[in-house]
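*Asks:* All I have is the shape, not the residue letters:
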């Protein structure tokens, strides 16, 4: 979902600009609209610069323009399948060294390991099976049936990490499978 800025002369979304705009209300309220995830820093810089100008504040260079955000890693190509985690790939590798069973994939047809599940729970606040299989990994998107098949094993690993019981596991698996089953193809495509 992208918040597009519609102008009066634009008829369809394909013609809408992906650029951001800044509006100043008569009250002085400044609103920034539109933009893209990949330009959020530029949007913030423009908004701060605009507010500084309106407030007649001293002009200063943007300190975050070249700031490396969490996860930045110069050697991403050396990280294998964990490249997506950037610098967090190193502690995930440490998890695998400490617990070799975490290197096991959650499903043979999915690229995700048990270590990624453990990392999501321990470090990224993943608290539901749906969160892990739909967002922390893209298991549901890549292979809905594989995600359903992996649900019980992933929920059991999460329960161990979170100190949850078998009832929690059952509820998580039932809830996830009910939701995920809507992503399976049927005779008309996907339901």
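*Replies:* Alright, I've got the coordinates. Remember, it's a predicted structure, so these values are computed and weren't measured experimentally.
*Asks:* CA only for contacts and neighbour counts going forward, please
*Replies:* Fine.
*Asks:* Could you find the closest non-adjacent residue to residue 7?
*Replies:* residue 16 (7.7 Å; CA to CA, 6 or more residues apart in numbering).
*Asks:* quick one: the one you found and residue 41, what's the gap?
*Replies:* 21 Å (CA to CA, to the nearest Å).
*Asks:* residues contacting residue 138?
*Replies:* Contacts of residue 138 were listed using CA atoms under 8 Å, 6 or more residues apart in numbering, and none were found.
*Asks:* and residue 90, how many neighbours?
*Replies:* If you count neighbours by other CA atoms under 10 Å, residue 90 ends up with 14.
*Asks:* For it, give its distance to residue 116.
*Replies:* From residue 90 to residue 116 the distance is 12 Å (CA to CA).
*Asks:* Residue 163 now?
*Replies:* 18 Å.
*Asks:* out of those two, which sits in the more crowded spot?
*Replies:* Applying other CA under 10 Å to residue 163 and residue 116 shows that residue 116 carries more neighbours, namely 24 against 9.
*Asks:* what helix or strand does that one sit in?
*Replies:* For residue 116, the host element (DSSP states H and E) is helix 114-123.
*Asks:* got the buried residues for that helix?
*Replies:* 114-121 (16 or more other CA atoms under 10 Å).
*Asks:* and if you look at stretch 159-171?
*Replies:* Neighbour counts using 16+ other CA under 10 Å place 159, 168-169 of stretch 159-171 among the buried residues.
*Asks:* Save the residues you listed as JSON lines, and put in secondary structure and distance to residue 125 too.
*Replies:* Putting these into JSON lines (DSSP: H, G, I helix; E, B strand; the rest coil; distance: CA to CA, whole Å) gives the following:
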{"residue": "159", "secondary structure": "helix", "distance to residue 125": "13"}
{"residue": "168", "secondary structure": "helix", "distance to residue 125": "17"}
{"residue": "169", "secondary structure": "helix", "distance to residue 125": "17"}
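*Asks:* Columns distance to residue 128 on top of the residues you listed, output as CSV?
*Replies:* Converted to CSV, the buried residues of stretch 159-171 look like this (distance: CA to CA, whole Å):
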residue, distance to residue 128
159, 10
168, 10
169, 10
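*Asks:* can you list contacts of stretch 82-95?
*Replies:* Stretch 82-95 is contacted by residues 70-73, 76-77, 79, 102, 115-116, 119 when judged by CA under 8 Å, 6+ apart.
*Asks:* ok, second structure coming up, stack it against the first:
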């Protein structure tokens, strides 16, 4: 609704392929106040009497700073030795330099080659999950073997993220995902059907009514 004010050609509701709302955890204010407006939007690092460190609040995009502050606090209370922080320049797992983001597989970094090589084990895995999106069957296999994906929702919500891009497409892809997972996890047809039904019920909440 807000976006249409800035578009010369106003998008219809049918252009909204998925909707999502999230809850942001906020660190509670000190004292007896119950006003949420006083909750800090930043993260907080607290220390218990037993020297247990707890990081609360914050958000995923500031995870490096959250970790750095937690480690600095651990140094301050004598749990760790002082060392120079490398967080700002430390690459995450499988990171490789890339400027080409035309192929969605770039998000896998160095693992991309191993995912693409799965079609040597089974050529069918090089096929798309559904015709109009680029996600491949090999990504489901990879998620099951290397990313602890155990359900259709795991794959379509938390691995390839198709649910957040196009909820109806994710519903369409669910049977293919369930079949591949069943093969990888040695599950039966009843499990597949339960997985498909469960995911359909979840995905309906992401479709704009």
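*Replies:* That came in fine, so what should we check first? All figures in this text were calculated on a predicted structure; none of them were measured in a lab.
*Asks:* quick one on the thing from earlier: what residues are up against the residue nearest to residue 7 of structure 1?
*Replies:* Contact analysis of residue 16 of structure 1 by CA under 8 Å, 6+ apart lists 4-7, 10.
*Asks:* Find me whatever residue is spatially closest to residue 105 of structure 1, sequence neighbours aside.
*Replies:* Going by CA to CA, 6+ apart, residue 105 of structure 1 has residue 113 as its nearest residue, at 4.0 Å.
*Asks:* Identify the residue of structure 2 aligned to that neighbour.
*Replies:* Aligned by TM-score structural alignment, residue 113 of structure 1 pairs with residue 136 of structure 2.
*Asks:* And its match, how far from residue 76 of structure 2?
*Replies:* In terms of CA to CA, residue 136 of structure 2 sits 48 Å off from residue 76 of structure 2.
*Asks:* The two: which is more packed in?
*Replies:* Between residue 136 of structure 2 and residue 76, counting by other CA under 10 Å, residue 136 is the more crowded of the two (20 against 12).
*Asks:* pretty sure that one is touching residue 124, no?
*Replies:* No: the pair residue 136 of structure 2 and residue 124 fails to qualify as a contact (CA atoms under 8 Å) at a distance of 9.5 Å.
*Asks:* so how many other residues sit close to residue 137 of structure 1?
*Replies:* For residue 137 of structure 1, using other CA under 10 Å, the count is 20.
*Asks:* again with the one 4 residues further on
*Replies:* The local packing count at residue 141 of structure 1 equals 15, with neighbours defined by other CA under 10 Å.
*Asks:* Now do the same for residue 160 of structure 2: its match in structure 1.
*Replies:* By TM-score structural alignment, residue 160 of structure 2 lines up with residue 137.
*Asks:* Could you do residue 186 of structure 2 as well?
*Replies:* Checking TM-score structural alignment: residue 186 of structure 2 goes with residue 163.
*Asks:* Same check on residue 66 of structure 2?
*Replies:* Match for residue 66 of structure 2 (TM-score structural alignment): residue 43.
*Asks:* next one: the strand or helix carrying that match to chain centre, how far?
*Replies:* Element membership of residue 43 of structure 1, judged by DSSP H and E, is helix 40-54. The chain centroid and the centroid of helix 40-54 of structure 1 are separated by 25 Å under CA atoms, centre = their mean, to the nearest Å.
*Asks:* Okay, buried residues for that helix please.
*Replies:* Burial within helix 40-54 of structure 1, assessed by neighbour count using 16+ other CA under 10 Å, is assigned to 41-43, 45-47, 49-51.
*Asks:* and what of stretch 176-191 of structure 1?
*Replies:* Quick answer for stretch 176-191 of structure 1 (16+ other CA under 10 Å): 176-177, 180-181, 183.
*Asks:* With distance to residue 59 of structure 1 as new columns, can those residues be given to me in CSV?
*Replies:* Conversion of the buried residues of stretch 176-191 of structure 1 to CSV gives the following (distance: CA to CA, whole Å):
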residue, distance to residue 59 of structure 1
176, 51
177, 55
180, 52
181, 55
183, 52
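*Asks:* Spatially central residue in structure 2, please.
*Replies:* Geometric centre of structure 2, nearest residue: residue 158, 4.3 Å, by CA atoms, centre = their mean.
*Asks:* That one and residue 36 of structure 2, how far apart?
*Replies:* Residue 158 of structure 2 sits at a distance of 29 Å from residue 36 of structure 2 (criterion: CA to CA).
*Asks:* Compute the number of surrounding residues for the counterpart of residue 83 of structure 1 in structure 2.
*Replies:* Per TM-score structural alignment, the equivalent position to residue 83 of structure 1 in structure 2 is residue 106. When neighbours are counted by other CA under 10 Å, residue 106 of structure 2 registers 17.
*Asks:* Can you classify residue 106 of structure 2 by secondary structure?
*Replies:* For residue 106 of structure 2, the assignment made with DSSP: H, G, I helix; E, B strand; the rest coil gives helix.
*Asks:* In structure 1, what residue spans correspond to strands?
*Replies:* With DSSP state E as the criterion, structure 1 has strands at 20-24, 30-34, 185-186, 189-190.
*Asks:* Pull up the gap between residue 65 of structure 1 and residue 144 of structure 1, please.
*Replies:* The gap separating residue 65 of structure 1 from residue 144 of structure 1 is 39 Å, by CA to CA.
*Asks:* what about the two, which has more around it?
*Replies:* Taking neighbours as other CA under 10 Å, residue 65 of structure 1 and residue 144 compare with residue 144 leading, 21 against 11.
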